[in-house]
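A.B. asks: what's the 3D shape of this:
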Amino acid sequence: MKRIALLWNVVKGDLRVLWFALRQPGRPGWLMPATALVALYALAPFNIALPLVGVVDDGILVPLVLHLLVRCLPMDLRRAGRV
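C.D. replies: Next comes the predicted model:
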């Protein structure tokens, strides 16, 4: 249960940084399409067809990709979003 809480804290922080970066005019050009693709993947109809596989898949892959997106951001956007 502690691992799930830790994962949730990391995801919350990554989402906060990503939300901040998306609202900045100096964001990288790849950020908006990449975020849209992750959102579409998380909401894909495949999750409805196979609920257990979809939940496990979203619980592992989506947080990892979100963390990767945040790690690929320029350092100034990451630092400003963490404050």
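A.B. asks: Every contact and neighbour count from this point should use C-alpha atoms.
C.D. replies: Will do.
A.B. asks: In the protein, what residue spans correspond to helices?
C.D. replies: With DSSP state H as the criterion, the chain has helices at 2-22, 31-42, 46-49, 51-72, 75-82.
A.B. asks: Mean neighbour count for those - can I get that in TSV?
C.D. replies: Below are the helices of the chain laid out as TSV (neighbours: other C-alpha atoms under 10 Å):
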stretch	mean neighbour count
helix 2-22	15
helix 31-42	14
helix 46-49	13
helix 51-72	15
helix 75-82	14
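A.B. asks: Quick check: closest non-adjacent residue to the residue nearest the centre of the chain.
C.D. replies: By C-alpha atoms, centre = their mean, the chain has its centre lying nearest to residue 66, at 2.6 Å. Of all residues beyond its chain neighbours, the one nearest residue 66 is residue 14 (6.7 Å), with distances taken as C-alpha to C-alpha, 6 or more residues apart in numbering.
A.B. asks: another one to check against the first:
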Amino acid sequence: MWKLGRLLSVFRKELRLAWAVLRDPRAPKAAKLATVLAALYVVSPVDFVSDFIPVLGWLDDGVIAYLLLQLAFKFLPPELLATLRARVGQRSPGKATP
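C.D. replies: The predicted structure follows:
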């Protein structure tokens, strides 16, 4: 059970990192585009595997979104990625950022 909790914690950090990419003016447009495409794929009714298939449909959304986010992070300069990861890592989940 603790593995699921750890997975959810990592997932939350990745989502906060994606949000930071969208908000940072130094992030390249390609990184922002890949992040937006990941979000659009999750909410889109068009999928590789239909969401009516209970587990496979959700896994499909998660894997494609995860791969698009990893692509977005590869577009970032290494120092910007490190800065954003540090900012996201030190923030607690319940607190708003200034």
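A.B. asks: Overlay them and tell me the TM-score.
C.D. replies: Scored against TM-score structural alignment, normalised by the length of the first structure, the superposed chains reach a TM-score of 0.71; 83 aligned residues with a C-alpha RMSD of 2.4 Å.
A.B. asks: Might you report the residue contacts of the residue nearest to the centre of the first structure?
C.D. replies: Contacts for residue 66 of the first structure (C-alpha atoms under 8 Å, 6 or more residues apart in numbering) come out as 11, 14-15, 38.
A.B. asks: Equivalent analysis for residue 18 of the first structure, please.
C.D. replies: Counting by C-alpha under 8 Å, 6+ apart, residue 18 of the first structure touches 69-70, 81.
A.B. asks: What spatial separation is found between it and residue 64 of the first structure?
C.D. replies: According to C-alpha to C-alpha, to the nearest Å, residue 18 of the first structure and residue 64 of the first structure sit 13 Å apart.
A.B. asks: cool, and residue 39 of the first structure?
C.D. replies: With C-alpha to C-alpha as the criterion, residue 39 of the first structure and residue 64 of the first structure are 13 Å apart.
A.B. asks: same thing with residue 40 of the first structure?
C.D. replies: Distance of residue 40 of the first structure to residue 64 of the first structure, given as C-alpha to C-alpha: 15 Å.
A.B. asks: again, but for residue 44 of the first structure
C.D. replies: As judged by C-alpha to C-alpha, residue 44 of the first structure and residue 64 of the first structure stand 17 Å apart.
A.B. asks: Equivalent analysis for residue 52 of the first structure, please.
C.D. replies: Separation of residue 52 of the first structure from residue 64 of the first structure (C-alpha to C-alpha): 19 Å.
A.B. asks: cool, and residue 56 of the first structure?
C.D. replies: Distance from residue 56 of the first structure to residue 64 of the first structure, by C-alpha to C-alpha: 13 Å.
A.B. asks: same thing with residue 42 of the first structure?
C.D. replies: From residue 42 of the first structure across to residue 64 of the first structure, the span is 12 Å (C-alpha to C-alpha).
A.B. asks: And residue 71 of the first structure, by the same measure?
C.D. replies: Between residue 71 of the first structure and residue 64 of the first structure the computed distance is 11 Å (C-alpha to C-alpha).
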